[in-house]
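>>> Just need the structure, nothing else, for what follows:
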Amino acid sequence: MELTPSAHVDSFCRDNLPAQADWPEFRFEVPELTYPARLNCAVELLRGSIDRFGPDRPCLVTDAGTWTYGDLARRSDQVAHVLAGDFGLVPGNRVLLRGPNNPWLVATWFAVLKAGGVPVTTMPLLRAREIDDLVELTRPSLIVTDHRFAADLAALEHDVPVLVYGGEYSGDLTARAAGQSGEFAWVDTAADDVALLAPTSGTTGIPKATMHFHRDVLANADTFGRYVLKPTQDDVFTGTPPIGFTFGLGGLVVFPLRFGASTLLIEKASPEELADAVERHHVTVLFTAPTAYKALLASGKAGALAKLRRCVSAGEHLPVATWEEFERATGIRIINGIGGTEMLHIFIAAADDDIRPGSTGRAVPGFEAAVLDDAGNPVPDGTPGRLAVKGPTGCRYLADPRQKTYVHNGWNITGDTYVRDVDGYFWYQARNDDMIVSSGYNIAGPEVEQALLRHPDVLEAAVVGAPDPARGTIVHAFVHLRPGATVAAAALQDFVKQAIAPYKYPRVIDFVTELPKTPSGKIQHYRLREMLAARTR
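This is a model prediction of the structure:
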């Protein structure tokens, strides 16, 4: 595949793309995926909606006020002037962004892209060592940070200029931007210029960054967004995932702006606060993780969710018990989906009457999904195997040998074990490394987790395999109970035996007050395995 001439003066991104022989096969099989050779996704998202609906529509909403589409266009142009004029940003430079979900983070993301730069948006909870790792990996020319996170950057080992916004700092970005022109001559990037470097959420503890083109940013909106989510310009989006997580970037920025809707940006919220915000701002589309949906129900605030028409769950598997409980309480059928940083967003999902509770759904229009054996051959329907996917987006790791592991024979191999049924629905079994072999039996850890989660006193559960001299490996569960609940391990074991085959029950249960998670909310099973390994030393 011959790439279009790049607009990037700094060639770092193209220089560090994996060899094209190691790319997945890309497919553009729905009409909306035909893009011009020259494309700046930031300009298309903003200018496209302004051209269709005008500049005065609400765009970014907070409790402090509302920015219209025109406000965001003007302020992002002003920030682009600061980046290019005051800091010498040239097309292709990387800019590391750090902050909670608020309008200035979004404006800066748009500004970097308009100036031809490449944003590296990070989770706000990362610490200095983790930021250092990403700086080493992505080599940014500038870090832009919310003032509340600026102090952490003093501990960085790398010397990178830092621009702060929102505080009393000298040279604050918002003050600099106020004096700039509200019109910026945006850079005419190629559709296949790298638009963003997306750090993975770190379930293995070893950082990677995925490289996505300008056309990729629009492609997920034009597949999952257009064909499954089906938003309108009157929708109000909100959610809890950070914009530094591609689930949040799509759900809170790209999708609403692609369709002229508005988005409520929430920096941090308890389940009760989230429900109140949904009610107060008449939110209609909610993006969050399975644990958050369960917590919303536990908060007793189901009545505040009455205006919602779409709820989307991703980041980890949605237990069928949570799906059923949420539908009973609210009448809303959660759209379950699987995506990934490597694919940018969701590629298997179902909505409305197409949903089969417990299933992740079917391949989103524009994508093809299959279940393969270890040799890369399709397995019969009903047989567990490795989930593989092709579509308009796909894995391109930044200078990482794991590219050859993730991509095989043109397929993106997600690392999940799935079963496909005869109707094309995909049913999650486990992460490939979460299959537990105990006394010769294959036990999917998530199946045991879902059985535990059906108990009314269990808030969260995580299951891993633990070494055992008699059985080779046993099922070991970590359980976080609801506040004030008390239940014996034996009672939970008996409960699981009644729910699934008795040989799958957890032989050991540890009660914990919290489970280790990534900033995006995924449970870090590898840390639980490390904890068990440390006990045996």
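
>>> C-alpha only now, for contacts and for neighbours.
Fine.

>>> thinking residue 516 is in contact with residue 523, fair?
Yes: assessed by CA atoms under 8 Å, residue 516 is found in contact with residue 523 at 5.8 Å.

>>> Give me the more crowded residue out of the two.
residue 523 (19 against 14; other CA atoms under 10 Å).

>>> Without its sequence neighbours, what residue ends up closest to the more buried one?
Closest residue to residue 523 apart from its sequence neighbours, by CA to CA, 6 or more residues apart in numbering: residue 517 at 4.3 Å.

>>> do the same with residue 216
In space, residue 216 is closest to residue 393, 5.8 Å off (CA to CA, 6+ apart).

>>> And for that neighbour, the neighbour number?
28.

>>> wait, it sits on residue 219?
Yes: assessed by CA under 8 Å, residue 393 is found in contact with residue 219 at 7.2 Å.

>>> From residue 444, how far out is residue 36?
Distance, residue 36 to residue 444, by CA to CA, to the nearest Å: 45 Å.

>>> Those two - which one has more neighbours?
Between residue 36 and residue 444, residue 444 has the larger neighbour count (other CA under 10 Å), namely 24 against 10.

>>> and the closest residue to the more buried one other than its chain neighbours, how many residues sit next to it?
Using CA to CA, 6+ apart and skipping the chain neighbours, the partner closest in space to residue 444 is residue 435 (4.8 Å). Other residues near residue 435 number 19, with proximity taken as other CA under 10 Å.

>>> Contact partners for residue 435?
442, 443, 444, 445 (CA atoms under 8 Å, 6 or more residues apart in numbering).

>>> this one next, for a side-by-side:
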Amino acid sequence: MELTPSAHVDSFCRDNLPAPADRPEFRFTLPELAYPPKLNCAVELLRGSIGRFGADRPCLLTDTETWSYADLDRRSDQVAQVLVRDFGVVPGNRVLLRGPNNPWLVAAWFAVLETGAVPVTTMPLLRAREIDDLVELTRPRLIITDHRFTADLAHVALPVVTYGADGPDDLAAQAGGVREPFAAVDTAGDDVALLAPTSGTTGKPKATMHFHRDVLATTDTFARYVLKPVADDVFTGTPPIGFTFGLGGLVLFPLRFGASTLLLEKASPEELADAVERHHVTVLFTAPTAYKALLSSGKAAALSKLRRCVSAGEHLPVSTWEDFHTATGIKIINGIGGTEMLHIFVSAADDDIRPGSTGRAVPGFEATVLDDAGRPVPDGTPGRLAVKGPTGCRYLADSRQKNYVDNGWNLTGDTYVRDADGYFWYRARNDDMIVSSGYNIAGPEVEQALLAHPDVLEAAVVAAPDPARGTIVHAFVHLRPGAVEDAAALQAFVKQAIAPYKYPRAIDFVTELPKTPSGKIQHYRLRELVAARNRQQ
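This next block holds a predicted model:
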């Protein structure tokens, strides 16, 4: 498919799209997916919804304030003016966003898109080295961050503007003096709208490139046909907006359908349940481990107002689904998505749910199971999950594009079985990614963090089963002679080197690691050891 003329003055994103032969095959099989050539997804999500549902409807909620749709529109306009006037942002520039889930982060996200620039959504817990990698990869013009998350940015040679603090330099103060509306840039539907970072199995970050039409496609496939929101819904959840799972569930889906969203910066299971009850939340997005923790907290009664619960990020065990249904009467909507695909593409809701199954291909998508040669396997046979639809993987200038896209199919890195009725059943990950409590953690990245400790000679990391988190990071560490076996010290060291959620929750100290004759560590033998221990428990 030929790209339409771009509105980007800065051509960085277009210049770094994958080669045409390496791009996935896109399919637009639903009438809602016939988007116009000119499209700014921020305008459609915000001003389009204002036109359909009204400007005074509640939009962004916290425990202390409520922003209407008009409030978000005005403040995002003001921020957009500041970005252009004070920082010279032009269409196509990248702007890195960093902060917990709160209204000003959402306002900044919309403002960047209105200017025709490209938000780079990041996790607030990333450390300096991880931020450096993203800055080098995406080359942003500036960074917008919550004022509480500047410590790892002091060394970055970029303008940094903060929000949420007092003072004349705060973004809210600068924006507050702007009175005139902002004329949003008329971007192309196939201009890049966002760069969504994701961990590679090697620990080297990748950035997935999604168009303006892709952003809307997630709302007009999974949200419209499976989730089925209504304007009176109140959304909330635990995934950060820096994850595409959180971006969709807490921003894109509610705003597309005129609903409101409760933004929680952080919440324990008990606090989450209380917030759901206090704000009469009806739609909840979180990971399988969080649903299990909600039940363990004894707060099932607080969830009575929920009508929709969505689980993704890791496999949802049938026992968790059944226990949650028994306690609440709610049928969790399971799904698989991914940063590469932007959001969920296999799922099922209501009476279409088969507990233990991930579901069927979401309307607008096609999914199948392939063998190692790229051929479809018979139903009932394990193989590689592959998908096509209106969204797909485009890595920013990354040779790993060829690993994810094969003959037009997006290969998710998961082993699945499809049954005769088209339901997909998860078997395992087929790469080195560890999925723990919904977070993707690259084993080699944790190994590199451990190896930076002066007492560590060798380190190997694998996934280990865990009843609370699904899996955890389990490290095997070979220390230098005379070093003290101090797991807590190593864990603290890793937390300072990389995002804290990536640290190894279990550490075995060993005198040697299993290796091939060429000296390569045999991770599979360590996985077998962990599995054997688990069976004995």
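
>>> what residues are up against the corresponding residue of structure 1 for residue 270 of structure 2?
Alignment note (TM-score structural alignment): residue 270 of structure 2 maps to residue 272 of structure 1. Contacts for residue 272 of structure 1 were tallied using CA under 8 Å, 6+ apart; they are 296, 299, 301.

>>> ok, now residue 410 of structure 2?
24, 386, 387, 388, 392, 393, 404.

>>> pretty sure the fourth one belongs to a strand, no?
Yes: residue assignment for residue 388 of structure 2, taken from DSSP: H, G, I helix; E, B strand; the rest coil, places it within a strand.

>>> follow-up on the earlier one: emit the PyMOL select command for whichever of the contacts of residue 272 of structure 1 are buried.
Selection of buried members from the contacts of residue 272 of structure 1 for PyMOL, criterion 16 or more other CA atoms under 10 Å:
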select buried, resi 296+301
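
>>> Nearest to residue 319 of structure 1 among the contacts of residue 272 of structure 1?
Distance to residue 319 of structure 1, by CA to CA, is smallest for residue 296 among these, at 14.8 Å.

>>> what residue of structure 2 matches up with the closest one?
Residue 296 of structure 1 maps onto residue 294 in structure 2, by TM-score structural alignment.

>>> Off-centre distance for the helix or strand its match falls within?
Residue 294 of structure 2 is located in helix 288-296, with elements delineated by DSSP states H and E. Distance of helix 288-296 of structure 2 from its chain centroid, counting by CA atoms, centre = their mean, to the nearest Å, is 20 Å.

>>> Quick one: list the elements packing against that helix.
helix 269-278, helix 318-328 (3 or more CA pairs under 8 Å, 6 or more residues apart in numbering; DSSP states H and E).

>>> Let me have those in TSV, adding distance to residue 106 of structure 2 as columns.
Output for those, formatted as TSV (distance: least, CA to CA, whole Å):
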stretch	distance to residue 106 of structure 2
helix 269-278	20
helix 318-328	31
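
>>> deepest of those helices, which one?
helix 269-278 (a mean of 19; mean count of other CA atoms under 10 Å).

>>> on average, how far is that helix from the matching bit in structure 1?
For helix 269-278 of structure 2, the mean deviation from structure 1 after alignment is 0.3 Å (mean CA distance after the TM-score superposition for structure 1).

>>> quick check: angle from that helix to helix 288-296?
80 degrees (axes from the mean of the first three to the mean of the last three CA atoms, to 10 degrees).

>>> Okay, strands next: where are they in the stretch 351-500 of structure 2?
All strands of the stretch 351-500 of structure 2, identified by DSSP state E, counting those that start in this stretch, fall at 360-361, 366-370, 383-388, 405-406, 409-418, 424-429, 433-436, 439-442, 456-466, 470-479.

>>> quick one: residue 509 of structure 1 is in a helix?
No: applying three-state DSSP, one finds residue 509 of structure 1 to be strand, outside a helix.

>>> Quick check: it touching residue 478?
Yes: using CA under 8 Å, residue 509 of structure 1 is in contact with residue 478, at 5.8 Å.

>>> one step back: kindly reformat the contacts of residue 435 of structure 1 as CSV containing distance to residue 162 of structure 1.
Output for those, formatted as CSV (distance: CA to CA, whole Å):
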residue, distance to residue 162 of structure 1
442, 51
443, 49
444, 46
445, 43
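
>>> Can you pull the residues that touch both of residue 509 and residue 478 of structure 1?
With CA under 8 Å, 6+ apart as the test, residue 509 of structure 1 and residue 478 reach no residue in common.

>>> How many neighbouring residues does residue 143 of structure 1 have?
21.

>>> Next, it: secondary structure please.
strand.

>>> That one: what's it in contact with?
95, 96, 97, 98, 160, 161, 162, 163.

>>> Mind checking which of those residues are in strands?
Mapping those onto strands (DSSP state E) picks out 95, 96, 97, 98, 162, 163.

>>> Having no further points to raise, I will conclude here.
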